[in-house]
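> 3D, please:
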Amino acid sequence: MNRKEIGQRLREAREKVGLSRDHVIALPEIEMSRSTLQQWEIGQTEPSLEKLAKLAQLYKVSPQWLIFGEGDSTAQAPAPATNPSLEAPAKHVIFNEEFVLIPMYDIEVSAGNGLFSQGVTEPIKHVAYRRDWLKSKNLDPYNLAVVCNCGDSMYPTIPNGSCMLVNLAKNQAHDGNIYVLRLDDRIYVKRTQWIPTGGLRIISDNTIYEPFDLDKAYLASGQFEVCGEVIEISHIIH
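Down below sits the predicted model:
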């Protein structure tokens, strides 16, 4: 194999799908450092066949084209992460050598009365998460956002004022998990449980709040959305 030619094709394929080196190495399935990817692309070192196959799949080209310059070299950009309520955080992710800075949005999420602030398109700040921690959890930084809870209905699991890391790729409800949910024009943080009728039960951890059920018709009406799953919670201990 000619490693310089392979390197040129690796860089060409990556750029065609609109991925930066930082984005590539942040993906859980791609286990390599930025310097390693850079060395491959400039032809300093030669990648293994296993890594070439993974990159070919990511870049939507054939392994034969990457290795020999033969076959399909057409690469299409992957569909961007979508999230109508949180405004596509992908473009706001920032990388450095050790950390990934995830955007925090000034969306007032209420686990009590459903207060919802609309129209936020830019993050108010970024929250740092270690690259290795995100990889260990198989989390794609481009599918993450941070929002803050306002209310006590999920206490003690989520105290008032807690920051929540939300995985926007997890937009299908499962029993017992905690989600950021949109009901009409309100945002809630709740647990979910499917019920035999095909509806969804919305549950608060604070027992003073009664659970309530959403029927199948409402779930299909377009007024309901699972925005993402809450996967990490942080708060100040007073």
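
> use CA for all of it now, contacts and neighbours both
Fine.

> ranges for the helices of this structure?
Secondary structure of the chain by DSSP state H: the helices cover 3-16, 21-26, 34-41, 49-59, 63-68, 131-136, 216-219.

> ok, for the residue most central in space within the chain, nearest residue in space, not its chain neighbours?
In the chain, the centroid-proximal residue (Cα atoms, centre = their mean) is N143; its distance is 1.7 Å. The shortest distance from N143 to any non-neighbouring residue, by Cα to Cα, 6 or more residues apart in numbering, is to L168 (5.2 Å).

> which residues are in contact with that neighbour?
Counting by Cα atoms under 8 Å, 6 or more residues apart in numbering, L168 touches N83, N143, L144, A145, C227, G228, E229.

> do you know how far the fourth one is from T36?
Right, the one you point to is A145. Counting by Cα to Cα, to the nearest Å, the separation of A145 from T36 is 28 Å.

> one step back: ok, the contacts of L168 vs R3, which is closest?
For these, the closest approach to R3 (Cα to Cα) belongs to N143, at 33.0 Å.

> from F68, how far off is that closest one?
Distance from N143 to F68, by Cα to Cα: 34 Å.

> could you also give me the structure for this next sequence, so I can compare it with the first?
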Amino acid sequence: MAQGKQLEELFEALKNENIVKTKQDYCNLMNIDYKSFSRLLRDELNYQINPTNFEVLKKLDINIEWFITGQGSMFNSDQTEMIIGTRPTKHNNHFEYTKNDNVIYLNVYSGTVSAGHGEIAIDSEIIGQFPVIKEMIDSCLAEKSFIIKVKGDSMTPTLYNNDYVIGNTELNHTSGEGIYIIRMYDNFLVKRIQFNFDNTLTIISDNARYERQIIPIQNENIQIVAKVVGWVHKHLY
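Down below sits the predicted model:
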């Protein structure tokens, strides 16, 4: 969902408050490549609301629902109802607003999963929350979902280095071909998995430079941790 109109309105509001003076100041504040700014305003590119940019919006007191959908007030301080009645409430593995809101907050973990050779393992520390529109994820999946960063290039052009994936631990078995977070020996990887009729798995990297691997499903060195049910690109096209 594009945010060109919201970005333009926010620039004018911050300029009126003397928080920024120029478009370059605004781009620096919002982690925007200045060369891409005009394309963002024309909705030719999407502003990536990754955890870093989410923290920027939080510090500016921006209403995330307004920024994503264009609905409601620009600033949280403009919303008495939100301040009084819809503070985030923790539910198991996720944070969500009341049923009248359109945003779910998922936990972000500090580690990474490798889309390469698996040198980096998952760290279980939760470092914050990340907003996701409810329509992007089934409500029944939210409580078992989390967000973690991808490292490496083996899943390009589907996933790029430093993208964020939404993993669901309830879908950690044979729930159809798709992209999964897996543990292979002591490494955590994000790969496309194909379940074969002969009780084997084909581990596929979307990047053609990497070879496929076929392994038995019953292998103590392989564990399917979570299915990837969505992702957020940090990569600018």
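
> related to what we said a few turns ago, what do we get in structure 2 for the residue nearest to N143 of structure 1?
Under the alignment (TM-score structural alignment), L168 of structure 1 pairs with T169 in structure 2.

> that match and L141 of structure 2, how far apart?
For T169 of structure 2, the distance to L141 of structure 2 (Cα to Cα) stands at 9 Å.

> which contacts among the contacts of L168 of structure 1 does structure 2 share?
Retained in structure 2 by both residues aligned by TM-score structural alignment, their matches' Cα atoms under 8 Å are the following of the contacts of L168 of structure 1: N143, L144, C227, G228, E229.

> pretty sure the third one sits against Y179.
Yes: C227 of structure 1 sits in contact with Y179 when judged by Cα atoms under 8 Å, with a separation of 7.3 Å.

> just put the helices of structure 1 in JSON lines and tack on distance to H235 of structure 1 and mean neighbour count.
Below are these laid out as JSON lines (distance: least, Cα to Cα, whole Å; neighbours: other Cα atoms under 10 Å):
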{"stretch": "helix 3-16", "distance to H235 of structure 1": "39", "mean neighbour count": "19"}
{"stretch": "helix 21-26", "distance to H235 of structure 1": "26", "mean neighbour count": "19"}
{"stretch": "helix 34-41", "distance to H235 of structure 1": "32", "mean neighbour count": "17"}
{"stretch": "helix 49-59", "distance to H235 of structure 1": "36", "mean neighbour count": "17"}
{"stretch": "helix 63-68", "distance to H235 of structure 1": "46", "mean neighbour count": "19"}
{"stretch": "helix 131-136", "distance to H235 of structure 1": "19", "mean neighbour count": "15"}
{"stretch": "helix 216-219", "distance to H235 of structure 1": "32", "mean neighbour count": "13"}
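
> tabulate these (CSV), appending distance to Y188 of structure 1.
Formatted as CSV, the helices of structure 1 follow (distance: least, Cα to Cα, whole Å):
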stretch, distance to Y188 of structure 1
helix 3-16, 38
helix 21-26, 30
helix 34-41, 38
helix 49-59, 35
helix 63-68, 45
helix 131-136, 25
helix 216-219, 15
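
> closest one to I236 of structure 1 among those helices?
Proximity to I236 of structure 1, assessed across the helices of structure 1 by Cα to Cα, is greatest for helix 131-136 (21.0 Å).

> just the element for N28 of structure 2, please.
Using DSSP states H and E, N28 of structure 2 falls within helix 23-30.

> about what we covered before: quick one, what contacts the residue nearest to the centre of structure 1?
Applying Cα under 8 Å, 6+ apart to N143 of structure 1 gives the contacts A81, P89, A90, N167, L168, A169.

> could you flag which of those are buried?
With burial judged by 16 or more other Cα atoms under 10 Å, the buried subset of the contacts of N143 of structure 1 is P89, A90, N167, L168, A169.

> name the nearest of those relative to K125 of structure 1.
The closest of these, once distances to K125 of structure 1 are taken by Cα to Cα, is P89, at 12.0 Å.

> verify the stated contact: that closest one with P103.
Yes: contact criterion Cα under 8 Å: P89 of structure 1 and P103 qualify, at 6.6 Å.

> common neighbours of the two, please.
Residues touching both P89 of structure 1 and P103 (Cα under 8 Å, 6+ apart) are L144, A145.

> could you pull out the strands for structure 2?
89-91, 94-96, 103-114, 126-133, 145-151, 164-168, 178-184, 187-195, 200-204, 213-216, 222-232 (DSSP state E).

> grab the nearest non-local neighbour of T207 of structure 1.
S153 (7.9 Å).

> now do Q8 of structure 1
Nearest one to Q8 of structure 1, counting by Cα to Cα, 6+ apart, is E41 at 6.0 Å.

> what's the separation between the one you found and R3 of structure 1?
E41 of structure 1 is 9 Å from R3 of structure 1, by Cα to Cα.
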